[in-house]
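> sequence? don't have it. structure:
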């Protein structure tokens, strides 16, 4: 009797073992992305253009979460500071902020993409960031794409910072002037004289008002800006309501080969009209290489981090007229707009990079 039952018992034990291994694998996979880690560093301290860098990345560690990038006006995100990165390779997402912005502006997106297994790196561009608007730095606009490449190379070469990068899966995303920056990496080439001439017809555009501050009218700028800054390791780019688009040469936009997601504010303004900025990209980038979206309820500033209650009034006290950064259009809240943006952006990037996030659960869940 026992001999006859032995094969059944053996199979039962084996099946239970397989189920246990499967259960353990699922649990470890879920746990692997259960926390986001955060780290800051300063690169090239001895150079004339040192870079402040913020990194978000997945970690297996658990501990006391800290609020990152929080102040009296803007909400931060929760993360484990300086935790050990997870093993394995991860896609890399580079982030470029707008004129006068900083790495905190897209913290809401960075934290949520890290939950999907991405390493996310954001840089403060000297001369065009909140704490550094030195004219000599701002007037080297052509160095903005190079800033992202320096950060990319540093993260790839130093896995201890945020984990190992899957070099086949690297993308870049930028808001406003950051959108201009990442389009440069995709192969768009900027013609300074074309831009200046166009500004004579559209002087109200916000980008035109930055011509002198960004040094676009300087003799040295023309040859520097028109140079090909294409980076072959960048496999996809996302532009969030960019400016300065009309300086890009149409022929260079037609030659872009990587997928491009173009997102524009539906509640746009005369200074940054979607038809003349993001719409300009959609006109010339081949249809099979781009996806164009007008984001319902979004103003130019809806792409930025969450404002706390009363933030607009506080900002107005310090900088009259700047409280607009907390204004959204229509009836949608900024959090609702962010959830829509996250769905569009993550779907686009995962498809463009042929990446399947391993995390079980809902990557769209709010982190606030």
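Now that the structure is in, tell me what you want to look at. None of the values given here were measured: they were computed from a predicted structure.

> CA only for contacts and neighbour counts going forward, please
Noted.

> Tell me which residues touch residue 184, please.
145, 190, 228-230 (C-alpha atoms under 8 Å, 6 or more residues apart in numbering).

> Second structure for comparison follows:
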């Protein structure tokens, strides 16, 4: 991967440095807030550890869920850069069965990246499970696990299986309303759950020519599909029939999907793109994905004036200047990242709810 590409994909490192290095200067402050909006539930969140037989690939993250107290939450003010998502840690769960959404973060991302979405959806009656993907997350970087990229969709399937079998969570999940969403590389990941398949021949052609898409540099940096055994694993279908709908949020990786597999997708897909295209070429990514999917299965929306990082958390008003000074180059994550990003978040949540509701 070129230094330029590495810099442009350093946003998850920025998230980590902003949360630990910059924000470490501030003592965490928890405040109780009363929300006057008309959300039916509160934003509960608890830690999630997947207990299964994959000892080689432990999974952990967060589970957001609806609580019985819609207006009460705690908010940690522990970052100079990021606004923390509203949360009621270990709040009492609301009664009933709810839809389950499994959410996949981007390259070297983590569960904090879309915590805002977990919070917003839990307040509207959704369970949202998110884990840190081993090898490709902020905290779990390992060359072999990154190379074994086929395990990313398997991670999400394992989460679904665990939650459906666990006594504490199974009774709260509606098994007929299981969904998946992902941002950037996470979007690529959830498309594999929907039935998309990696195409080794397309990789060979596209990633040896000129004007290579971003995904070629990323996969080359991780040595993805370089051996016959790995190419075979990458080409295996990872479709999970329990997933009824999928949401792609400014995905990266469309050029390496088998066109035949995209034509055969048989569940609804919401393709959200970013009009500013500040990180990914929409022509070869979200637009190309939407064009390849069956017309009756896809809804494509390019969010006006949105950038790649608008699917991450809201920046504080002063965050751009802080990052520009402390982490030069990384301020890109906070371009229009405050009030403008709050507007984009409202639009994203509205579109997701319209798509998921029966």
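Yep, it's here. Given the structure is predicted, the values throughout are model-derived calculations rather than measurements.

> TM-score them against each other, please.
Overlay of the two chains. TM-score (TM-score structural alignment, normalised by the length of structure 2): 0.83; 320 aligned residues with a C-alpha RMSD of 2.5 Å.

> Could you report the neighbour count for the aligned partner of residue 84 of structure 2 in structure 1?
In structure 1, residue 84 of structure 2 lines up with residue 76, judged by TM-score structural alignment. Other residues lying near residue 76 of structure 1 total 23 when counted by other C-alpha atoms under 10 Å.

> and the counterpart of residue 218 of structure 2 in structure 1, how many neighbours does it have?
For residue 218 of structure 2, the aligned position in structure 1 is residue 210, judged by TM-score structural alignment. Neighbour count for residue 210 of structure 1, taken as other C-alpha under 10 Å: 13.

> ok, which stretches of structure 2 are strands?
30-34, 42-50, 59-67, 72-76, 88-89, 98-104, 127-131, 173-183, 245-249, 269-274, 298-303 (DSSP state E).

> What lines up with residue 286 of structure 2 in structure 1?
Match for residue 286 of structure 2 (TM-score structural alignment): residue 278.

> go on, residue 242 of structure 2?
When structure 1 is aligned by TM-score structural alignment, residue 242 of structure 2 is paired with residue 233.

> That match: neighbour count?
Applying other C-alpha under 10 Å, we find 15 other residues in the vicinity of residue 233 of structure 1.

> Let me know whether it touches residue 165 as I believe.
No - using C-alpha atoms under 8 Å, residue 233 of structure 1 makes no contact with residue 165, being 11.7 Å away.

> measure residue 283 of structure 2 to residue 275 of structure 2 for me?
Between residue 283 of structure 2 and residue 275 of structure 2 the computed distance is 11 Å (C-alpha to C-alpha, to the nearest Å).

> who has more neighbours, these two?
When neighbours are counted by other C-alpha under 10 Å, residue 283 of structure 2 and residue 275 differ, and residue 275 comes out ahead with 17 against 11.

> which position in structure 1 aligns with the more buried one?
Counting by TM-score structural alignment, residue 275 of structure 2 corresponds to residue 266 in structure 1.

> With residue 251 of structure 2 instead?
Using TM-score structural alignment, the partner of residue 251 of structure 2 in structure 1 is residue 242.

> The counterpart of residue 101 of structure 1 in structure 2 and residue 347 of structure 2: what is the separation?
Under the alignment by TM-score structural alignment, residue 101 of structure 1 pairs with residue 109 in structure 2. Separation of residue 109 of structure 2 from residue 347 of structure 2 (C-alpha to C-alpha): 22 Å.

> and these two? which has more neighbours close in?
Neighbours were tallied for residue 109 of structure 2 and for residue 347 using other C-alpha under 10 Å; the higher tally belongs to residue 109 (29 against 13).

> How much space separates that one from residue 132 of structure 2?
Relative to residue 132 of structure 2, residue 109 of structure 2 is positioned 8 Å away (C-alpha to C-alpha).

> Need the overlap of contacts for the two.
Common contacts of residue 109 of structure 2 and residue 132 (C-alpha under 8 Å, 6+ apart): residue 138.

> Please name the nearest non-neighbouring residue to the counterpart of residue 333 of structure 2 in structure 1.
Aligned by TM-score structural alignment, residue 333 of structure 2 pairs with residue 325 of structure 1. Leaving aside its chain neighbours, residue 325 of structure 1 sits nearest to residue 301 (5.2 Å; criterion: C-alpha to C-alpha, 6 or more residues apart in numbering).

> Could you find the counterpart of that neighbour in structure 2?
Checking TM-score structural alignment: residue 301 of structure 1 goes with residue 309.

> Could you figure out how far the helix of greatest length in structure 2 is turned away from strand 173-183?
If you go by DSSP state H, structure 2 has its longest helix at helix 339-356. Helix 339-356 of structure 2 and strand 173-183 meet at an angle of 140 degrees, taking axes from the mean of the first three to the mean of the last three C-alpha atoms, to 10 degrees as the criterion.

> Right, I'll call it a day here.
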